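A.B. asks: sequence first, then the predicted structure, then my questions.
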Amino acid sequence: MADMHYDAIVVGSGISGGWAAKELTEKGLKVLLLERGRNIEHVKDYVNAQKEAWDYPHRGRPTNAMKDEFPVLRRDYPLSESTYGMWANEQENPYVEEKRFDWFRGYHVGGRSLMWGRQTYRHSAMDFEANAREGIAVDWPIRYEDVAPWYDYVERFAGISGNRDGLDVLPDGEFLPPIPLNVVEKDVAARLQQAYGGKRYLINARTANITEPRPEQNRSSCQYRNKCVLGCPYGAYFSTQSATLPAAVATGNLTLRPFSIVRELIYDKDNKRVKGVEVIDAETGLTYEYTANIVFLNASTFNSTWILMNSATDVWEGGLGSSSGELGHNVMDHHFRVGARGSVEGFEDMYYYGRRPAGFYVPRFRNVPGDDPRNYLRGFGYQGSASRGGWSRAAEELGVGEDLKNALTTPGEWGINMLAFGEILPYHDNKISLNKGVTDKWGLPVLSFDVSMRDNEFEMRKDMKQDAIEMLEAAGVKNVEGYETPYAPGMGIHEMGTARMGRDPATSVLNGNNQVWDAPNVFVTDGACMTSASCVNPSLTYMALTARAADFAVEELKKGNL
């Protein structure tokens, strides 16, 4: 039998769990990293990374059998032949939707760090202050200045390409050279600057794809294949497998145990500490107990909260961390699927090379200093790109023979698209709860979701579309049309909240160091800890908060406080 006691246990091996494992092992702790799903080994197990569309029987499109197998995943783009097997089995891992919630999960070593969009932006000082300023939910117990050095730290290791733009609303970071804008994007950026007097910007996307090799991490520069979701054999984008897991393994202090479902944290009533975890072996069904001095919960937002809810229920009916009445509440995501697109003239003699993994970003400009107040709180940003039409543009035409070939010997017209991502406020009654009437393959209760958008978000969406139209028209884009397709919470795959940080144990689950108030040797540093959402992609903040909490935890261990 392997060792059953460790200095630290990390639950979950995704973006934040990988960081916890790296930081704790590098600081000398013996760490057990638990993952509920299978192992995926770097390079060897990226089975589709070198395939092209014609290598799949259905050119990558999901089959009817796959749609039946994944009734939730089929609702949006993630379900395809190329990523089949990379998402959680929905038959074995059901959940209940009191209201529609699209929960897209990755249950394997590396989690969604293998499939994420890699857009990496810092929260601003305004983001950390917004709740207090507006009287929404509770105040963050930290400010930008508390996290800034940790943003620096994780950016330097992860490798973030971007440009230093000097914007208060979107703080600069420690960047590698940016992935360049193409000729049309540069032109639109310049026109926007002129049209709005320097108050709106179109900048290089900031993305976790390295643009300079990292030989010390055995990572090569991005190859511009844009197949990131299939796993990168070059290690060109940041993932657990490419970066944090190798660093943790190199210390000799890590034990990785896949197929390990944490059923509950073992709570010691006398010491008011958690002494370990109870694990179900996903393959055999056998149960094991592992003990540790500290536990980091990084199982992904809702699964970390599920573990808390299922722990110490003999002390708190709602589970460990529920004494405030906030555990499971304040679910957030980013709402999107709204924006504008159009065509661009005058660049018919210009093209681009490769398939960039990122395009441009338009930082938030609503409800910021200098902007007229809107009839909603917070704001949004845009992600997008410009490109030329390819061969598929002829699929709707009836061309044949010579006419068809001639039509496809030159690229199509230039087009540009801007897709908005908006902030959702932390509403107390947007919540998850344990549903003991429905169980998963291992007999464990599942989560019920009761989450919906509110008037604030619906009002924001009007600007998200109209502002995109106006900006493209101001930049000289032709045939501009706005669009909006149905959005349901969860579709942004940026789930946050349910175990929020705060200043008071009466109104929050975690303190300013990500410790559970009711068990200070338990740290939650994934999306569950978020007190508000900002409008930028959140993963970089998870990384920074995890590194910060790990540093604090080790210092507290040395002092004998944990």
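C.D. replies: Received it, and whenever you're ready, just let me know what you need.
A.B. asks: can we go C-alpha only for contacts and neighbour counts from here?
C.D. replies: OK.
A.B. asks: residues contacting the strand or helix carrying D467, please?
C.D. replies: Using DSSP states H and E, D467 sits within helix 455-474. Helix 455-474 is touched from outside by 188, 191-192, 195, 335, 338-342, 375-377, 379-380, 418, 420, 422-424, 480-484, with contacts defined as CA atoms under 8 Å, 6 or more residues apart in numbering.
A.B. asks: alright, now check it against this:
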Amino acid sequence: MANFNIDAEKDVTYDAIVIGSGISGGWAAKELCEKGLKTLVLERGRIVEHVVDYPTMNLDPWDMELRGGLTPEEQKKHYKGIRSGFIGKDTEHFHANDEENPYTEDKPFLWIRAHQMGGRSILWGKQTYRWSDLDFEANAKDGYGVDWPIRYKDIEPWYTYVEKFAGISGEPLGLPHLPDSHFLPAMELNCVEKDLKQRLEKQFPGRHLIIGRCAHLTVPHNGRGQCQYRNRCSRGCPYGAYFSSNAVTLPAANATGNLTIRPFSIVQSIIYDDQLGKATGVRIIDAETNEAIEYKARIIFCNASCLSSTQILLNSKSNRFENGLGNDSGELGHNLMDHTYRIGAMGRVEGFDDKYYKGRRPNGIYIPRYVNLDEATKSDKFVRGFGFQGGAGRAGAREAANQNSFGADFKEQLFQPGPWEFFITGFSECLPYHDNRVYLNKDVLDKWGQPTLSIDAEFKENEKALNDRIQVDAVEMLERCGVKDIVGFNNHHEMGYGIHEMGTARMGRDPKTSVLNEFNQVHGAKNVFVTDGACMTSSSCVNPSLTYMAITARAADHAVSELNKQNI
């Protein structure tokens, strides 16, 4: 599809370099290319072309070795990531090799990585929610972290801009703390979810149960097909129905003729010129040949993913930046956040035995935040808040796996759907703590001889108090909605399971306490932009990817404007 720079071409100068091709990197490439800049995208891993490189997109479990399980050799390659429970034969090829890319856990931390064109945009959960001023003002109001240098009004038009292109399905609610998006038609709640919606909203005025807002097309959009309800999204969607860089932004960038993608490019550092007072390019190591190559550009967008971008910045040292590019404040690598996850309740729903649903909807329900919105909902146990995701469905033949039954009657039972079940799990906000950090580990090197990351972070008392409330509320809601045999759960997991790493190169108003300004420019190197999860100043309690998209489009617009004015 694109112009691939795979032979270390002699032409090493571009208008712009984008490091990484995931959700934010794809948007950076699209915006910069469409604005006329010859743009080089540096991708750490291999090329993955839309449809062509989705080998398991149509396979059933019985079509795969071990019915989709991993061999011992494959498990060893993913000895860290396998803890997530998300890696099987159907997606193993999209997950990074942990042996070649080690990291050290000072405290337990699960770091899921995807080193190929498209990054984790192939694998993500696609839940997309706007943030509000409840989120952008939180730090200033309760004193945790530093104040965001932007407010909702600054990013609102950019939310609309990216939503119109990406395609977000959902229903409007009119809630000020969860602003409505520019929506495609919403997916439908099933019969049990509709019933529980009525019960919950009657029992708990001010709480809402809605279909999830997600980056899935429910109608054809911008030349892409609509969702077929296969729920095989993480294998790559041949219809382009969910948003990924591979299906959406990179093809748009390529259509301009301005895109070059260089795979197998391990970014070693960003090159800073002390005399010019700005970055001049990027130094890479060819992952296949170990050759060191330097590429030059007028602007650089760092979109390698939250922790990888910070790793690159920490490793980008010069006389001006002895402790890493942009680290005048000492905050680079600090304030790591993630969402808590896997806390909630589940149970059995009576009735509706004569009803079923069609397809495998790749989306669930959402219960928006309802605590600490105002004085009436304020808690004295914790600050910030949480929301719930979940859904209803019928148990199936898998329940028979551990039974001793046999014979014709048993086989007939396997074709009968099991009872209706309903579950909700909470996602709560993590505060930006300075001592939740990452740093370079020069004693543990990767396959290419580069320093790796050590991660020293944990959920603290506020997150634990939020989780306690999540479980109590989940059980209470299910009880009052008539759900039976309720089981509350709290897996007490470490950070990383939410796969929403944020912070470590935060935006801020003051260069003394932040790494980036209001347009995501490194304070001390204005032609370097960071617009992935590293830039986040707080974490909200909703999924962050839509905000990455909007922030990236906004920063790219500013970057080109500043280039045209010769300010950078």
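C.D. replies: Here it is on my side, so go on. In this text the structure is predicted, and so the values were computed from the model without any measurement.
A.B. asks: re earlier: equivalent range in the second structure for the helix holding D467 of the first structure?
C.D. replies: Helix 455-474 of the first structure corresponds to residues 461-480 in the second structure, going by TM-score structural alignment.
A.B. asks: quick one: the matching stretch to the first structure mean distance?
C.D. replies: Compared with the first structure after the fit, stretch 461-480 of the second structure shows a mean deviation of 0.7 Å (mean CA distance after the TM-score superposition for the first structure).
A.B. asks: residues of that stretch that come out buried?
C.D. replies: Using 16 or more other CA atoms under 10 Å as the test for burial, stretch 461-480 of the second structure gives 462-464, 466-467, 469-471, 473-475, 477-478.
A.B. asks: now stretch 62-76 of the first structure
C.D. replies: By neighbour count on 16+ other CA under 10 Å, the buried set for stretch 62-76 of the first structure is P62, M66, F70, V72, L73, R74.
A.B. asks: now H177 of the second structure. Nearest residue, chain neighbours left out?
C.D. replies: Nearest non-adjacent residue to H177 of the second structure, counting by CA to CA, 6 or more residues apart in numbering: S132, 5.4 Å away.
A.B. asks: that neighbour: neighbour count?
C.D. replies: Counted with other CA atoms under 10 Å, residues neighbouring S132 of the second structure total 20.
A.B. asks: kindly report the same for K202 of the second structure.
C.D. replies: 13.
A.B. asks: for it, pull up the helix or strand it's in.
C.D. replies: Taking DSSP H and E as the definition, K202 of the second structure sits inside helix 191-203.
A.B. asks: max-length strand in the second structure?
C.D. replies: Ranked by residue count and defined by DSSP state E, the top strand of the second structure is strand 292-302.
A.B. asks: give the aligned range of it in the first structure.
C.D. replies: Taking TM-score structural alignment, strand 292-302 of the second structure hits residues 287-297 over in the first structure.
A.B. asks: mind listing what's buried in that stretch?
C.D. replies: Residues of stretch 287-297 of the first structure classed as buried: E289, Y290, T291, A292, N293, I294, V295, F296, L297 (neighbour count, 16+ other CA under 10 Å).
A.B. asks: can you tell me how far the third one sits from G14 of the first structure?
C.D. replies: This points to T291 of the first structure. T291 of the first structure sits 22 Å away from G14 of the first structure, taking CA to CA, to the nearest Å as the criterion.
A.B. asks: and for A553 of the first structure?
C.D. replies: In this view, A553 of the first structure and G14 of the first structure are 20 Å apart by CA to CA.
A.B. asks: wait, L176 of the first structure touches I210, no?
C.D. replies: Yes: when contacts are counted by CA atoms under 8 Å, L176 of the first structure is listed as touching I210 (6.9 Å).
A.B. asks: now the helices: where do they sit in the stretch 101-250 of the second structure?
C.D. replies: With helices called from DSSP state H, counting those that start in this stretch, the stretch 101-250 of the second structure shows them at 133-136, 138-142, 152-166, 191-203, 250-254.
A.B. asks: what range does the third one cover in the first structure?
C.D. replies: Applying TM-score structural alignment, one finds that helix 152-166 of the second structure aligns to the residue range 144-158 of the first structure.
A.B. asks: fine by me, thanks again.
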